[in-house]
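A.B. asks: the sequence and its predicted three-dimensional model are supplied below.
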Amino acid sequence: MEGLGWISAIIVGAIAGWIAEKIMKSDMGLLMNIILGILGAVILNAILMAVVGGTLGGWIGQLIIGIIGACLLIFGYRMIRGRT
C-alpha cells in the first residue's frame, strides 16, 4: 500500500477536518482542522490495521478515514471537556 506524501496529507487532512467540523457543528479553525484530519486518519488507520488487517487506500479512501477519525476525535474531546 502506498501512502500519501506530506503535501497531500496536509491537503487531505484539511479537507477531512473541515468536513468533520461541519458534520459535528464545531468551530475549530484551519490549523486545528488540518491537525484533526491528519491525526484522525493516522489513528483510524492504525485501528483498522490492527482489527481488520487493512485500510482504504488513495485520496478518497484516506479522506473518508480522515473524516471519520476527525469526527471521533471531536466527539472524544466533547466527552472529556464538555460541549461548549
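C.D. replies: Okay, I see it.
A.B. asks: rest of the way, CA atoms for contacts and neighbours
C.D. replies: OK.
A.B. asks: please point out which parts of the longest helix along the chain sit buried.
C.D. replies: The longest helix of the chain (DSSP state H) is helix 58-81. Neighbour-count burial for helix 58-81 flags 62-74 (criterion: 16 or more other CA atoms under 10 Å).
A.B. asks: same question for stretch 30-42.
C.D. replies: M32, N33, I34, I35, L36, G37, I38, L39, G40, A41, V42.
A.B. asks: ok, stretch 7-20 next?
C.D. replies: Applying 16+ other CA under 10 Å to stretch 7-20 flags A9, I10, I11, V12, G13, A14, I15, A16, G17, W18, I19, A20 as buried.
A.B. asks: and after the helix or strand hosting I23, which helix or strand comes next?
C.D. replies: Per DSSP states H and E, I23 falls inside helix 6-24. Counting by DSSP H and E, the next helix or strand C-terminal to helix 6-24 is helix 30-51.
A.B. asks: this is the comparison structure:
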Amino acid sequence: MNFLIWLIIGGIVGWLASLIMRTDANQGILLNVVVGIVGAFIGGLVISPLVGVGTINDGISIASVLVSLVGAIILLAIVNLFRRGRVR
C-alpha cells in the first residue's frame, strides 16, 4: 500500500514541477511519476542535508513534498538546459 501512495505522491510532485517549469505539454502521466520520484532522490541528495527534512521516500509530510518538489524542479531545469541549451 505504501508503494501505491509513493507513486501517487511522486506523480503529483512531478506534475506540479512540470507546471512550474512549463513542460507539462511534453510529459505524460508516467513521465510525471518518474520526474517526481527522481526529483525526490535529487532533493534528498541536495536539499535534505541543508534543511534537515526528508523526502517522500522517508515519509509523507508537507516539508518532504516541498523538498521533493524542489528536487523535481532542479531535474527539469537540468533536462531543459541540455535539451534546449537554456533554462526557461
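C.D. replies: Structure received. Quantities reported herein were computed from a predicted structural model and do not represent experimental measurements.
A.B. asks: follow-up on the earlier one: in structure 2, what stretch matches the helix holding I23 of structure 1?
C.D. replies: Across structure 2, the stretch matching helix 6-24 of structure 1 (TM-score structural alignment) is residues 3-21.
A.B. asks: need the contact partners of the matching stretch.
C.D. replies: 24, 27, 29-37, 39-40, 56-57, 65, 68-70, 72-73, 76-77, 88 (CA atoms under 8 Å, 6 or more residues apart in numbering).
A.B. asks: list the contacts for the equivalent of G66 of structure 1 over in structure 2?
C.D. replies: In structure 2, G66 of structure 1 lines up with S68, judged by TM-score structural alignment. Neighbouring residues of S68 of structure 2 by CA under 8 Å, 6+ apart: V13, G36, I37, G39, A40, F41, I42, G43, G44, T55, I56.
A.B. asks: with adjacent residues omitted, what lies nearest to the third one?
C.D. replies: This points to I37 of structure 2. G10 (5.2 Å; CA to CA, 6 or more residues apart in numbering).
A.B. asks: so for structure 2, the centremost residue is which one?
C.D. replies: A72 (2.6 Å; CA atoms, centre = their mean).
A.B. asks: hmm, back to that, redo the contacts of S68 of structure 2 as a markdown table? Include distance to R83 of structure 2.
C.D. replies: As requested, these are exported to a markdown table (distance: CA to CA, whole Å):
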| residue | distance to R83 of structure 2 |
| --- | --- |
| V13 | 21 |
| G36 | 19 |
| I37 | 21 |
| G39 | 18 |
| A40 | 21 |
| F41 | 21 |
| I42 | 19 |
| G43 | 21 |
| G44 | 24 |
| T55 | 27 |
| I56 | 27 |
